[in-house]
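**Q** Here is my input; please provide its structure:
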Amino acid sequence: MCRAIALPLIMLGVLSGCAGQSLDGYDAEGRASYYGGKHQGKRTASGEKFDLNALTAAHRELPFGTQVLVTNLLNQKTVVVRINDRGPHNRSRLIDLSQRAAQQLDMLRSGVAPVRVQRLAD
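**A** This next block holds a predicted model:
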């Protein structure tokens, strides 16, 4: 009985972190990686300079400027990032995160993590 109640409460807590923002259709699971130092200051596909301390990400399909909620499926930690680049170039990955976003998901040590990516409404 307690377990039946616990999971919905946990999910409510996770989603309350993005209160005021609703989901907008895109919902996918896959593997995330991150990129950092060697890309610092280089131009992204959107034309802006890459900042490893910004909450940004690369995705193959989503439009630039799209905000997505990324959930690390191993620990349920979440972060909201803005798509500003194209990638990942490794076809086995769904999204490439900035180093700061990866840090918030607690995936710096592993370098790769299973994630859920959900588009947020504008």
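**Q** Please make it C-alpha for all contacts and neighbour counts, starting now.
**A** Will do.
**Q** So which other helices or strands are in contact with the longest strand that the chain contains?
**A** Longest strand in the chain, counting residues (DSSP state E): strand 23-35. Applying 3 or more C-alpha pairs under 8 Å, 6 or more residues apart in numbering; DSSP states H and E, one finds that strand 23-35 contacts strand 95-98, helix 99-104, strand 112-120.
**Q** For the last one, give me every contacting residue.
**A** With C-alpha atoms under 8 Å, 6 or more residues apart in numbering as the test, strand 112-120 has contacts from 21-34, 66-74, 107.
**Q** hmm, back to that, so for Ile5, which of the helices and strands packed on strand 23-35 sits nearest?
**A** Ile5 sits nearest to strand 112-120 of all those, at 22.1 Å, using C-alpha to C-alpha.
**Q** Let's compare: structure for the following, please.
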Amino acid sequence: MRSILRICSRPGLVAALALSLAACSTPKVQPTKAGGRYYLNDGPPKGITQAQIDAVQEPVPKAERFVSGALKPYVAMGKSYRPMNKLTPYQARGVASWYGTRYHGLPTASGELYDVMKLTAAHPILPIPSYVRVTNVENGRTLVVRVNDRGPFLSDRIIDLSYAAAAKLGYAAKGRALVEIEVILP
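**A** As a prediction, the model looks like this:
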């Protein structure tokens, strides 16, 4: 205990210790064949064919009861978010990323389990669940996804899609793409 107090009384040492611990927890990034990048242990599912991706059907937008716990204000990575509590017109343009096998089978903000082969998305403020039309600006492909999770929390990204959604939009190999999103009002 005394050694901890001695360390805490030296701000420089505390900062150095914190930085070295943070470096240990920084996710390792792995390159893809197409020049994109994804976090180590979060790549695409193995053995998935393009035919399987093509067979995944878009969700049909419908009115659903919002998940009350996902409507509460929250803080992520030091930034405060206030989710929308009703569906209103919403459009945005920015970078989309995707998340894969690292989160497969884990609970989303909706309480549902994440499935890399469903057309779902994470958004920091849209009601959960809601439906969004996503257009890849680079190739013109458009897709409807169901928002059931929170994220992404990196400042340069507006939406995080499931692996299947990113593959159908043609950017899974790159890791991210410029997209336009628009809420679908049922």
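**Q** so what number do they get for TM-score?
**A** In this superposition the chains share a TM-score of 0.79, using TM-score structural alignment, normalised by the length of the first structure; 102 aligned residues with a C-alpha RMSD of 1.7 Å.
**Q** which residue lines up with Ala96 of the second structure in the first structure?
**A** Taking TM-score structural alignment, Ala96 of the second structure has Ala32 as its aligned residue in the first structure.
**Q** wait, its match sits on Leu97?
**A** Yes: taking C-alpha atoms under 8 Å as the definition, Ala32 of the first structure is a contact partner of Leu97 at 7.1 Å.
**Q** These two - which one has more neighbours?
**A** A direct count of neighbours by other C-alpha atoms under 10 Å for Ala32 of the first structure and Leu97 places Leu97 higher, at 28 against 25.
**Q** who touches the more buried one in this structure?
**A** Applying C-alpha under 8 Å, 6+ apart, we find Leu97 of the first structure in contact with 32-35, 55-58.
**Q** any idea how far the aligned residue in the second structure for it is from Pro11 of the second structure?
**A** Counting by TM-score structural alignment, Leu97 of the first structure corresponds to Leu161 in the second structure. Separation of Leu161 of the second structure from Pro11 of the second structure (C-alpha to C-alpha, to the nearest Å): 41 Å.
**Q** Not counting its neighbours along the chain, what's nearest Ala164 of the second structure?
**A** Setting aside the residues directly before and after it, Ala164 of the second structure is nearest to Met117 in space (C-alpha to C-alpha, 6 or more residues apart in numbering), at 4.9 Å.
**Q** right, I mislabeled it, should have said Lys49 of the first structure
**A** Arg43 (4.4 Å).
**Q** got it, and Val132 of the second structure?
**A** Nearest one to Val132 of the second structure, counting by C-alpha to C-alpha, 6+ apart, is Val183 at 4.4 Å.
**Q** Check the alignment and tell me where that neighbour lands in the first structure.
**A** Checking TM-score structural alignment: Val183 of the second structure goes with Arg119.
**Q** try Ile125 of the second structure
**A** Checking TM-score structural alignment: Ile125 of the second structure goes with Glu61.
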